[in-house]
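**Student:** Sharing a model prediction with you, sequence too.
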Amino acid sequence: MALPLPGPDPSAEPGRGLHERYRYSRWDGSQRLADLDADRLLDALSDDLMAEGDLAAALRRLFRRGLERDAEGAGERIAGTRELLDRLARARRDLLQRYQLGDVMSEVRQHLADIVETERRGVERRLAEAQGQEANPDLRRLLGEMAARRQRQLEALPEDAGGRIRALQDYDFLEPEARARFEELLDQLRHQVLEAQFRGLADQIKGMTPESLATDREMVRDLNRLLQERLEGGEPDASDFLAKHGAFFPGASTLDDVIDQLTERMAAMQSLLSSMSTEQRSELQSLMDALLRDDRLRWDLAQLAATLDQLIPGGLGERVTFRGDEPLSLDGALGQLAELQAMDRLA
């Protein structure tokens, strides 16, 4: 059962409740509980008990309305579930009214444009240095041809982020700074896009060799088989799967645990894709394909998402409409969608 943590009393200070941040989590035994005494609880229950004589019903109503301070102002005020759910609803509404999806890929494209410009300046500088030296004419000609070839490659780069990343992954950088910035951007994007779905997958894909991807392919294929069996009404045993691939799903001991983890990780991405226009969705999908660069694994991951979408009531990720003005980056959009889904799980 999801139990929210009681927050501070929003009436304690004028206006405090408007901007107070509250943290909610599932009950795990570490939460701090108010110091309640029996007399205070009995006082809070007495009217309902006298009216109906039903202790369970009286407790349910107490949970809903919460516990106020006593007549002398002593004791800690405890919010009831009704107030906590109202806070969640307000937080969700405020989030949707603050942000807008807009062009979540613009920041990625800008980073790529800066990297390309850094490389272009480096090529031009090296060409100027070569022409200014008293070098062999044939060497100067070769350097000029090499620089011209690089410039043509840069001019021919696709405009969309995914296509540009694919082309730059095959491009032989001359400028070390541009190469370093590109590798750094790839690492960031892999963690944002891939790590959201499988813990540890981004680091393993970084090598991009057939050997380094073998474990990932095997894990996804094995998982697809288990999920397909569940979809067909079976009750597959996940013990062998977790013995081999448990590092991807820390703490999981059953297939349901694996599904829960996958749902939480993948739902934000699926919701983002569902909330985008056709053009935006195509560009993001192209970016994800460019980061993965493995046709078989990419197909297996798509099958995994499709199977999960059928297994989960209501689907894996619903369309969300943001109505605010503050633009979101790709990472920001995934973060806010994950926040919305966490709220929905508690509500």
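**Tutor:** All right, it came through fine. Residues are numbered from 1 along each chain as shown.
**Student:** CA only for contacts and neighbour counts going forward, please
**Tutor:** Fine.
**Student:** Arg181 against Ile115, yeah?
**Tutor:** Yes - counting by C-alpha atoms under 8 Å, Arg181 does reach Ile115; the two are 6.6 Å apart.
**Student:** more neighbours, the two?
**Tutor:** Set Arg181 next to Ile115 and count neighbours by other C-alpha atoms under 10 Å: Ile115 wins out with 20 against 17.
**Student:** For the more buried one, give its distance to Arg121.
**Tutor:** As judged by C-alpha to C-alpha, to the nearest Å, Ile115 and Arg121 stand 10 Å apart.
**Student:** one more structure, for comparison:
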Amino acid sequence: MSVHNRSRYSRYRGGPDPLAPPVDLAEALDAVAEDVMAGYSPRHALQEYLRRGGRSREGLDDLAARVQQRRRDLLGRHKLDGTLNEVQKLLDTAVLEERKQLARDAMMDNTDRAFREMQLQNLPRSTAAAVNELASYDWQSSTAREAYERIKDLLGREVLDQRFAGMKQALENATDEDIAAVNEMLQDLNELLDKHRRGEDTDADFQNFMAKHGQFFPENPQSVEELIDALAQRAAAAQRMLQSMTREQREELMNLSAQAFGSPQLMAQLGQLDDNLRALRPGEDWTGSERFEGEEGLGLGDGTGVLQDLAELDELSEQLSQSYNGSSLDDLDLDALARQLGQDAAVTARTLAEIEKAMHDGGFLHRGADGDLRLSPQSMRRLGRALLRDTAKQLSSRQGHRDTRVAGAAGEQTGSSRPWEFGDAEPWDVTRTITNAIRRTIAGGGDPGHGLRLAADDIEVAETEARTQAAVVLLVDVSFSMAAQGRWVPMKRTALALHHLISTRFRGDRLQLITFGRYAQTTDIGELTALPPFQTKGTNLHHGLLLAGRFFRKHPSMQPVLLVVTDGEPTAHLLADGDTWFDYPPDPETIRVTIAELDRLGRAATQVTFFRLGDDPGLERFVQRMARRVGGRMVAPETDDLGAAVVGEYLRAHFRGRPYGESDWVK
């Protein structure tokens, strides 16, 4: 292979990796759903997940902590006397070399030598004052003269590096022509900014300026506004650096600046530049300061760069906090994050942003009628499937359980078939279905040999032995004690698992969810999942039983099945005027009307199961008597086992069998 035809490979840097697998939302969705069931809004739940991160992924809080650590490292490592120290070293070198030269020069007049030595001996202690005093000194040592000239060169490069990053290196060993070019650039820049302040500049003015002086601006701004932004951020950081110094350091540098390149015009142009930038960008932080506590000295240019880093870290901290109105992870400056924390941090942030976007755009969250975000039906189905899977594992792990399939089979096949109807869960009769499709295709003039398309009318299902359909009511206690005792989320998980089971496996059955606290009300699974914990007291089982009876009467041909989840005795009942009566301990009238409504359901052959939560002996005796009155059952599961208990009871009632080894878990 020719050398010229060889390919070179490196890390892809053009944005997200185009070959990377799509982001996995499973963990995020599970975490968001869990928090929603605990009472968080979906928006808050998503924000919390993004803050915490996943099992193997950093979150926003982790990135924010790294930003703060980076900030502490910068302040704890550096101090701002680098330029002063360099100037002092060069000054000491110049004075020492001059003294050596005076001692060696035997031809010098003794009076002149003594005067020079006295002048050197009595230099001011202030570095700036000493440098200024030696400005007119006639150096006898060429080495000393060179060291002194390097002071002016260093000061000039540092002063320019404060405003234009990279100038310190670019102007090393600068010639008079280089200095003249800088002065000309500054003059043209101030003229451009003056015109812009007055609104008199044109795009051609900017283009001409960049064509002439573009080498001084590696940022390659595309407009005068971008140019001003870059210059103002740097100039404001330079001001904050000066204000972060001690008063003595600041005064020394201000006095030394007069020696920059030995050019007073340079300092005048820089002063005008600062004035223009302050007027054009008053919103920049021109007055702040930082406290540096390290030992590593920084020059003016490098120190200004560190102040810019600190400002960038502060912006990243605000972006990562997501605490401002309208915040979004799209606001994150990934380039800045990569500069400050490394590419891995930018990848993490990009992934979190993709998760946020996918949760909104991928149909996992939707906006309800009230304008708030809610879990979408897609999310509810996925969560219900996962909860039902967990419930099945709990059921199958019980000692003495039989293998119970929950595929919705309707019994043994009879050998006959019938047209499919919506809600049927019976297996297809494939032979009859294909035959129907062939007949329909031929009748329409088509050729079955060129392929078949099935229509809904073609489908036939295998008939099975008759199965009783059920009207199921899940009554769940939403009184304050349910939330206070940690039973709120298990209650919701139970409802969601049962809802998913019936809606996907036993679609011929009907399910009604009813919550009862001070009042009772029917609810759908989405509303129940998003229901926040209530702070009001009251357990109005009476109202809940009234609503259950109304639902059963709407489905007279179905077997009524009532599942009641509660952790307290009835303490409220519904009055004739629709108001509610609450008292604790339970009022006898509350007990009377509740039992009367339960008896009414019992006379309608309702299969009743109470799920008692907690260890209150009084509640146990009361619920046990309630169950016995209607030939029902009482189950006392552990809170984490509630879902398996409710689903197991539903299946037992549905198949009219006892396949679950009740002695292991029924009291």
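**Tutor:** Cool, got the structure. Source: prediction; values computed, not measured.
**Student:** Kindly provide the TM-score of these chains.
**Tutor:** TM-score of the superposed chains, computed with TM-score structural alignment, normalised by the length of the first structure, equals 0.68; 297 aligned residues with a C-alpha RMSD of 4.0 Å.
**Student:** Show the contacting residues for Asp61 of the second structure.
**Tutor:** Asp61 of the second structure is in contact with Arg51, Arg52, Leu320, Ser321, counting by C-alpha atoms under 8 Å, 6 or more residues apart in numbering.
**Student:** In helices, which of the residues you listed fall?
**Tutor:** Judged by DSSP state H, those include Arg51, Arg52, Leu320, Ser321 as members of helices.
**Student:** residue boundaries of the strands in the first structure?
**Tutor:** Secondary structure of the first structure by DSSP state E: the strands cover 66-67, 78-79, 99-100, 326-327.
**Student:** Now the ones you listed in TSV, please, with extra columns for mean neighbour count and distance to Arg149 of the first structure.
**Tutor:** Below are these laid out as TSV (neighbours: other C-alpha atoms under 10 Å; distance: least, C-alpha to C-alpha, whole Å):
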stretch	mean neighbour count	distance to Arg149 of the first structure
strand 66-67	18	72
strand 78-79	22	68
strand 99-100	19	41
strand 326-327	14	38
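**Student:** Please convert those strands to TSV, extending it with distance to Glu155 of the first structure.
**Tutor:** TSV is the format used below for those (distance: least, C-alpha to C-alpha, whole Å):
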stretch	distance to Glu155 of the first structure
strand 66-67	65
strand 78-79	61
strand 99-100	32
strand 326-327	29
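**Student:** Which one of the ones you listed lies nearest to Leu18 of the first structure?
**Tutor:** strand 78-79 (15.7 Å; C-alpha to C-alpha).
**Student:** Tell me which other helices or strands the closest one touches.
**Tutor:** strand 66-67 (3 or more C-alpha pairs under 8 Å, 6 or more residues apart in numbering; DSSP states H and E).
**Student:** Give the aligned range of the strand it packs on in the second structure.
**Tutor:** Mapping strand 66-67 of the first structure onto the second structure (TM-score structural alignment) gives residues 53-54.
**Student:** residues in contact with that stretch?
**Tutor:** Glu27, Ala28, Gly59, Leu60.
**Student:** Tell me the buried residues within those.
**Tutor:** Burial of those was assessed by neighbour count (16 or more other C-alpha atoms under 10 Å); the buried members are Ala28, Gly59, Leu60.
**Student:** quick one: which of the contacts of stretch 53-54 of the second structure is nearest Arg652 of the second structure?
**Tutor:** Closest to Arg652 of the second structure out of the contacts of stretch 53-54 of the second structure is Glu27 (32.8 Å), distances taken as C-alpha to C-alpha.
**Student:** Tell me who's in contact with Val87 of the second structure.
**Tutor:** When contacts are counted by C-alpha under 8 Å, 6+ apart, Val87 of the second structure touches Thr127, Ile151, Leu154.
**Student:** Of those residues, which are still contacts in the first structure?
**Tutor:** Retained in the first structure (both residues aligned by TM-score structural alignment, their matches' C-alpha atoms under 8 Å) from those: Thr127.
**Student:** Quick check: Ile514 of the second structure touching Gln521?
**Tutor:** Yes - using C-alpha under 8 Å, Ile514 of the second structure is in contact with Gln521, at 5.6 Å.
**Student:** Look at those two and report which has more neighbours.
**Tutor:** More crowded of Ile514 of the second structure and Gln521, by other C-alpha under 10 Å: Ile514, with 24 against 14.
**Student:** where along the stretch 251-400 of the second structure do the helices fall?
**Tutor:** 264-280, 300-321, 334-341, 343-361, 377-397 (DSSP state H, counting those that start in this stretch).
**Student:** I'd like to know which of those lies nearest to Met37 of the second structure.
**Tutor:** Using C-alpha to C-alpha, the helices of the stretch 251-400 of the second structure put helix 377-397 closest to Met37 of the second structure, at 11.0 Å.
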